[in-house]
Each structure stands twice: as structure tokens, then as C-alpha cells.
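Q: Quick one, structure for this:
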Amino acid sequence: MTTTDTTAAVPAARAYLRPATATDAELTDRFQPVFDRIAEGNVARERDRILPHEQVGWLKEAGLGAVRIPVEFGGSGASLEQTFALLASLAEADANVAHIWRNHLAFVEDRLNAAPSESNDRWLRRFLDGEFVGGGWTEANNGTFADLKTTVREDGDRWLVSGAKFYATGSLYADWLDVLGKGDGDAVLTALVRRDDPGVELVDDWKGFGQRTTASGSANYTDVPAVAGDVFPAGERFVYQGHFYQTAMLSVLAGITRAVLRDGTSALRARGRNYPQALDPVPSSDAQLLQVIGQVSVDAFAAGAALARSSRTLDLVAEALGTGDKEARERRVLEAEVATAQAQLAIIDAALRATTTVFDALGASGVSETLLLDRHWRNARTLASHNPRVYKARILGDWLVNGTDPVPNLAAVGRGGQGD
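A: Sure, this is the predicted structure:
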């Protein structure tokens, strides 16, 4: 159970989006102590591949899953910029735990953007009660969104979901699973099904060398029921969902750059020997080694600045949606697409550089499995491989020079997809 008061009624006649009311200080006071507890066991969980069920539970109890819900409905009233800043701080503590929250926070955002209804009121109450949503969009066996094999079919007064998914991030920690599938004809639907239904099979078979405890493996569905109010047309998902999914990933990368700065600084202070070519026999007094750590701090700063700037554009999109300003919405979605792509390139470059060059300040002792500093590069490299960074600079250049629309045409699954 969360510490949030769930007795607040959600008005059925008004939109759910509201201007943010939370202060940075309030959010830090509430969540940073939890992040600090999570950080304590990060290395051991990474080394022994211990799934962080307990740590996810702490965050549910603290109300992280309802951080974007307006205060008048019982949530924390955070902005998107504040939400992604929190996610980066969580990633500094544990990049795996932070990534687990990506799908849940995105579905909360989707319901905040949805038309008020009894079923959506019910979803907000579930979030306030700490119920958690995992993902299930990417088709298994090299399937694509254009060739969905998963089905969401009507069966009397309910729906049945069948299919196979991969990259089901967060599923082992979830109460609900958000599954994309084909409906009648060309309809593409998302269905929310209960994780503990006997027709759900979750397999912890994620083989990536990073993000090892995110439960990003396989999910199989066999005639899993979904009720009315828990099935939605994918094309009606919130317009900035692709930017949201991408920015959540960038938040984790920004957090990793801060974590490697923290750990690199600590490791240099503890280093006892230096090379004959060094400028000083004491490593922590060697100007060249200090320069390495200084550059890592620049990477961490750049990643944080890019995250803040790009996430602020999403708040502007949400603001336009809340006021119903269609012209502003279209303009701001385009601005968010450009900013998110620019942030992706800036943050990935910063994270990969920082997690590699930090070893130049540490010598052979830096590769000790006791320190496990390689986890930062492995996690950053894994996250950076999710979406096509290689294409982004070309797309940005085509927009700037030729005016070619940079927003991907993924209308078949909702504009923007999951960040692809």
C-alpha cells in the first residue's frame, strides 16, 4: 500500500492533466531517502543478479507510481521535467531499478491524457494504491509492429489476448501487463491484463550483458482475459508517448553518468600507487588523472542539462493538450521530437564516453570485480542500443536543411511507438 491518500475522488467531468504543483524540494525529501536505500545494495544485486523486488516495493510504497497524478486526485503533482529528474536520481542509485519503471510511468501518462471516464477513474485509483504496470509491446521471434501476431479478440463481454512478446521490461514486478495486439480488421489495440492470470507465462530469459535485473525477457499469453475499460485503441495513446519512452531511457543514461562520476571519484581517492610517468606519486594529486575526473563531471553535467531541456518540451506538449490548443500541440510535438533526438545523441555520447574514460584515471585496480565499474558501461551501452541513434543526426540535418518532417510516421501503433 502506498502512503498516498487514495480517498480523493477523481472527477468524472474534468480532464486529468493539471499544471504541476510539486516543488523540487518536496520531491527530493520524499524520494531521495528511498533512492539512497536502493543504492546500498546495487553492486551486490548486479554481481549476483538478484532481482530487486523489495526495492521496487519501496518505491511503490513511496508513491513513485503516482508522482505525475495531480494533487487534487491524490498524487504528487510533479511535472514531466521533475519526473524524469527523479528517474535520473533513481538511476544513479540503480540503473536497473530505474528502467523497470519506464512502462508503468508511460501508462500513467496515457491515462492522464485520456478522456475522463469511470474506467479511467478506476485506473487512477489503482495507481494510487500502488498497482504497477509492466510492458508487452515488442513481438517475439523478430516480429514487427507492422506484422503483429499477438491478437486481442472480443469474446462476449470481454476480450482475450494471445501471443508472444519480448523486451517485456518490468513484467516480473508488475500487477498488470500492457500488451499490444491486433484486433478485428486493421485495428491495433492495447490490452491491460493481470500478471497473475494463469494464461500469462513470464520467462526471465533476458540475455543482454547490461540491465540484467530489469525482467526484460519473454512473455507468453494464452487466452488471457481483459475486461471492458482495460482495452484501448493504440492510435488513441497519448501523442507524445514515443518521446516519453525515449526520455525515460535517457533519464537512466543521465543517472549512469552521475553514478560513474561518483564511483570514479571515490576510486581515484582510494588509489594507492601511480605509474613512473605520472606527474605526482599520489594518484589523487596527479593533474592528468584529475583532468579525467573533471571531464567525466562535464559529461554528467551535459547529460543532465540535455535531459532537463528536452523533458521541458514534453511539459509544453502536455500543457497544450490540457488547454485544448490544437495548433500549439502540433507545433510543440515537433519541437519535442527535435529536442528528444538532440538529447538522445548528446546523452548517449556523454554516457558512453564517461563510462569508458573513467578507467584512464584508475589503472589496473579500476577493473576489480569488487568495484564492478564495468556495470556502468554495460548498462549504458545496452540502453543506448535500444533505439536507432545512428539515424538521428541525419534526420535532424534533413529537418534543419530541407524542412523534412522529423516525426516518425508510426500511426499504425500510435504516433511515436515506444521510442523507436
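
Q: When you work out contacts or count neighbours from here on, use the C-alpha atoms and nothing else.
A: Fine.

Q: This structure: strands as residue ranges?
A: Counting by DSSP state E, the chain has strands at residues 133-136, 151-155, 158-165, 176-182, 188-194, 200-203, 218-227, 231-233.

Q: any chance of these in CSV, plus distance to Val358?
A: Below are those laid out as CSV (distance: least, CA to CA, whole Å):
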stretch, distance to Val358
strand 133-136, 34
strand 151-155, 47
strand 158-165, 37
strand 176-182, 38
strand 188-194, 43
strand 200-203, 35
strand 218-227, 34
strand 231-233, 46
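
Q: out of those strands, deepest packed?
A: Mean neighbour count (mean count of other CA atoms under 10 Å) peaks for strand 133-136 among the strands of the chain, with a mean of 29.

Q: How far away from the center of its chain is stretch 108-116?
A: Averaging C-alpha positions (CA atoms, centre = their mean, to the nearest Å) puts stretch 108-116 18 Å from its chain's average.

Q: Second input sequence below; structure requested for side-by-side comparison:
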Amino acid sequence: MSAVVDIRRATRVNAPDENFAPRPRPSGPAHVITSDAEAIEIARHLAADFAKDAALRDREGLLPLDELDAFSQSGLWGINIPKAYGGAGVSYVTLTEVIKIISAADPSIGQIPQNHLSILEHIASDGTEEQKRFFFGEVLKGIRFGNAFSEKNTANVGTFETRIVEDGDNVVVNGQKFYATGALLAHIVPIVGLDEDGNSFLAFADRDAPGLTVINDWSSFGQRTTASGTVIAENVRVPKSRVVAAYKAFARPTAAGPISQIIQAAVDTGIARGTIEDTIAFIRTRARAWVDSGRDKATEDPFTISAVGDLEIRLHAAEAILERAARLIDVALADPNEDTVAEAAVATAEAKVLSTEIAILAANKLFELGGTRSTLAAHGLDRHWRNARTHTLHDPVRWKYFHIGNFYLNGVKPTRHAWL
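A: Predicted coordinates for the structure are as follows:
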């Protein structure tokens, strides 16, 4: 009889310590996507591969090393780079569809580029021409940006203790970050810190910069392979030419907040889509009709049929609102002003509410409709609930209801920040 293993203490496969070597830079340029249609086609092709071992990676804690390289080399990490700088400049309708497709296959992989894509918009909005040419050029070569934004020991998510101090032609960064999705496997880690006036800046540090430590200590029960752990900056020196004023995006009307949020909503919608697909497959092949139904197959059980219909309706509603929000973001990017940005923010908040609700509902219904056998470890279906419950906590929907209601009832435009 085998011993019981406490998984909280077990060494997880492919879970590196703080000495984990940075990923090598790409040996050649990434593919450059030229159209919205091509982006969708490539996303579908990659998703088919990513789905094959998604349950295995979740169960064993395997970081998606090869998958992430394929993802960034595919060109999808550069699709929101403007055409003037060599990118595809796709619509946000397309970008959110790409994230949905990937997240339906493996939401950990779908989440990893979230900050990378948002940061590209910060560069487009507030970077200098030299910065745009340099950073966009790097991404088109396959370079990945990580994330060193949030801090877990401050009063709230908008409060930072990390400091950026000028020193000649460089800045010096000191601080500690958590929820640093993508940093472990990035080539460049943008670190958010405050200057002496309290303004926030993005300092783009090389992943192997002296004083920069990235630790894979992400221990959540969901989104297990995002490596969203700790980043420690100890006197990390970054050239001033690689520092972008992040605060400017929220000092005036821009789509920065809605863009950050809509990618999160796209991940949740993708989780819902993947969960419902697995629910239907399980009902068709493994579930049994309930004894009182008088039917031979679960697919003939009237209450099961109705429940699947309800899930599909709610999923389609979430997808429709997500698409509407994406279109309004495209409008706000083309004509940024108080009204267009507020409309995009409110619509994105609506998408976040519906995507959260359907992701969690779908994960719950999977087990109700699949029956007890659907909880068996061999099927790996528990990852859907764990991923949905974890990722939908990114920003609380209880405040989304408030901002949405305050806008429609009292005409109050939402506050501008990265979570709205």
C-alpha cells in the first residue's frame, strides 16, 4: 500500500527555486502576423496543442515552457503593436477572441501574456518614439515582457512601496512584488515603482539583471502553472531610456484600464467555454441519466438538457458583452475622451461580471451534471473549478456592479485605474 503524500510539502515537478535560469532569448525573429484572420487561425492551431496536456500540467505543476515559447514565437504576443511599427494592429475584438481561444484550452497559458499585452498599450500611449521602435522591435523578435506590478503587503492594490530613484543615466529600483504572472519565464520584467513625487513608472529590467530575483512560490490551488510568484528588486539599475511613465495613462482619458480588464474577462470567458465543452463531452460519454428520468442516456435526461441550454445561453451573453466592450475599446483608442473611455470601462465591467458568473456556474454545473464520477482524479476536471474560482478573484465583481449602476443611475464616470 502506497504512502499518502502531503502535496503541500511535495516537490512539484518543474517548480524551480530562486536560481532558476532565465529563459534564453529567441534565436531568430518571431513570426509576424499581418491580419486579424491570421491571428485567429494561429490561436486555434496553438490551442489544439495546448489542450492536449493541460490536465497533466495542472496536476503535476509543470510549467508550460515549450508551449510558451511556441506562443510568443507565433506572433500572437505582438498583435496589438500598431501597424506603423510593424505589428498587426488587430482590433480588440480579435485580441479578446485570441485570449478566449487559448484560455479555453489552458487558462494558465491564456493568462500569462495579459500584462505583456497591456504594457504594449502603455508604450504606444506614453513611450517616446525611440522607446516604441525599440520595445516593439524586441517583441516582434519574440521577446516576452513579464510583470512586477502588484504588492501583497500594502493597504490595497493601488498602493506601492517599490521605489524608483534617478541616478545619472539610470534609475535604481528597490521593492518586492507578488502576483508577478509571466515574470519567471520572461525576457524583460517591467517593474512598477514610484518616484519621489509619488508618480508611477515602468522600469523595464532584463530578467537576468543584477539584483533582480524571481521566485516561483505561487501556491494557489488554481491557475497553478502561471508562476505568478515573487519578484524582488534590490538596487536594480535600469537605463532611463527604458523607463515609461505609467501614471500618465490614468491622468487623462485613455483605454489603459479597460484594456487591462478586458483581457482578464476574456480569460474567464475562455475558462467558461472550455468547461462547458468538457461538460458536454463528459455527459455524452460517461455520465448516466438519473433514475427518475426514465431515460437510458444522460443526453436524454430533460433536466440535463435544460441545464446545458442555460449554460450556453449565459456563455453566449457573456461573449456578446465581451465583444461589445472590445468594440468600445477600439472606439476609445481611436478617439480617447472622457465619454468614450467611460463607455468602454463600463462595458468592460459588465463583461467582467458576466464572465465571472458563467465561469463559476459552468464549473459547478460540470460536477452536478457529470455526477460523482466526474470528480475522480483521473479525469482532471477539478482544474476547471479551481481555475475559475482563482482567476475571477483578480478584481472583485461586487465593485463592478457599483460602478455600472452609478454610471447609469447617476451619470458618474468610473474612476480611472488599472482595475476598471
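
Q: what's the TM-score for these two chains?
A: Between these two chains, after superposing, the TM-score reads 0.88 (TM-score structural alignment, normalised by the length of structure 1); 390 aligned residues with a CA RMSD of 1.9 Å.

Q: quick one on the thing from earlier: quick one: which of the strands of structure 1 is nearest Arg47 of structure 1?
A: Closest approach to Arg47 of structure 1 among the strands of structure 1 (CA to CA): strand 200-203, 20.5 Å.

Q: count of neighbours near the alignment partner in structure 1 of Ala332 of structure 2?
A: Aligned counterpart of Ala332 of structure 2 in structure 1: Val317 (TM-score structural alignment). Residues near Val317 of structure 1, counting by other CA atoms under 10 Å, number 22.

Q: residue contacts, Val317 of structure 1?
A: Val317 of structure 1 makes contact with Tyr240, Ala328, Arg329, Arg332, Val333, Ala336 under the criterion CA atoms under 8 Å, 6 or more residues apart in numbering.

Q: which of those residues map to contacts in structure 2?
A: Contacts conserved in structure 2 for the contacts of Val317 of structure 1, using both residues aligned by TM-score structural alignment, their matches' CA atoms under 8 Å: Tyr240, Arg329, Arg332, Val333, Ala336.

Q: May I see the ChimeraX selection of the buried members of the residues you listed?
A: Remark: buried members of these, expressed as a ChimeraX selection using 16 or more other CA atoms under 10 Å:
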select :240,329,332,333,336
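
Q: would you turn the kept ones among the contacts of Val317 of structure 1 into a markdown table with distance to Asp398 of structure 1?
A: A markdown table is the format used below for the kept ones among the contacts of Val317 of structure 1 (distance: CA to CA, whole Å):
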| residue | distance to Asp398 of structure 1 |
| --- | --- |
| Tyr240 | 21 |
| Arg329 | 22 |
| Arg332 | 19 |
| Val333 | 17 |
| Ala336 | 16 |
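
Q: out of the kept ones among the contacts of Val317 of structure 1, which one sits closest to Glu54 of structure 1?
A: The nearest member of those to Glu54 of structure 1, counting by CA to CA, is Tyr240 at 31.3 Å.

Q: what residue of structure 2 takes the place of that closest one?
A: The alignment partner of Tyr240 of structure 1 in structure 2, by TM-score structural alignment, is Ala255.

Q: where along structure 2 do the helices fall?
A: Assigned by DSSP state H, the helices in structure 2 fall at 36-52, 54-60, 65-73, 92-105, 107-111, 114-126, 129-140, 248-251, 256-285, 302-334, 338-370, 382-391, 397-410.

Q: Out of the ones you listed, which gets nearest to Pro29 of structure 2?
A: Closest approach to Pro29 of structure 2 among the helices of structure 2 is made by helix 129-140 (6.8 Å; CA to CA).

Q: What are the buried residues along that closest one?
A: Gln131, Lys132, Arg133, Phe135, Phe136, Gly137, Glu138, Val139, Leu140.

Q: mean distance, that helix to its aligned residues in structure 1?
A: The superposed helix 129-140 of structure 2 is, by mean CA distance after the TM-score superposition for structure 1, a mean 1.1 Å from where its aligned residues fall in structure 1.

Q: Can you check which part of structure 1 that helix sits on?
A: With TM-score structural alignment as the criterion, helix 129-140 of structure 2 aligns to 117-128.

Q: Most widely separated two among the contacts of Val317 of structure 1?
A: Pairwise distances across the contacts of Val317 of structure 1 (CA to CA) peak at 13.4 Å, for the pair Tyr240 and Ala328.

Q: so what's the residue minimising distance to the centre of structure 2 up against?
A: In structure 2, the residue lying closest to the centroid (CA atoms, centre = their mean) is Gln111, at 2.8 Å. Neighbouring residues of Gln111 of structure 2 by CA under 8 Å, 6+ apart: Ile99, Ser103, Thr181, Thr226, Gln264, Val267.

Q: Over to Arg68 of structure 1?
A: Arg68 of structure 1 touches Gly75, Ser76, Gly77, Ala78, Ser79, Leu80, Thr83, Val108, Glu109, counting by CA under 8 Å, 6+ apart.

Q: Is it possible to mark the buried ones in those residues?
A: By neighbour count, with 16+ other CA under 10 Å, the contacts of Arg68 of structure 1 hold Gly75, Ser76, Gly77, Ala78, Ser79, Leu80, Thr83, Val108, Glu109 as buried.

Q: Thought Leu64 was touching the third one, still the case?
A: So the one you mean is Gly77 of structure 1. No: the pair Gly77 of structure 1 / Leu64 is not scored as a contact, 11.2 Å apart, by CA atoms under 8 Å.

Q: Next, work out how far apart Phe134 of structure 2 and Asp197 of structure 2 are.
A: 27 Å (CA to CA, to the nearest Å).

Q: swap in Glu121 of structure 2?
A: 24 Å.

Q: most tightly surrounded among the helices of structure 2?
A: Each of the helices of structure 2 was scored by mean neighbour count; the highest is helix 107-111, a mean of 28, by mean count of other CA under 10 Å.

Q: Where in structure 1 does that one fall?
A: Counting by TM-score structural alignment, helix 107-111 of structure 2 corresponds to 95-99 in structure 1.

Q: How far does the matching stretch sit from its chain's centre?
A: 8 Å.

Q: what about it, how far off from structure 2?
A: Stretch 95-99 of structure 1 versus its aligned partner: 0.4 Å mean (mean CA distance after the TM-score superposition for structure 1).

Q: returning to that earlier point: so which of the strands of structure 1 gets nearest Ala267 of structure 1?
A: In terms of CA to CA, the element of the strands of structure 1 nearest to Ala267 of structure 1 is strand 133-136, at 36.0 Å.
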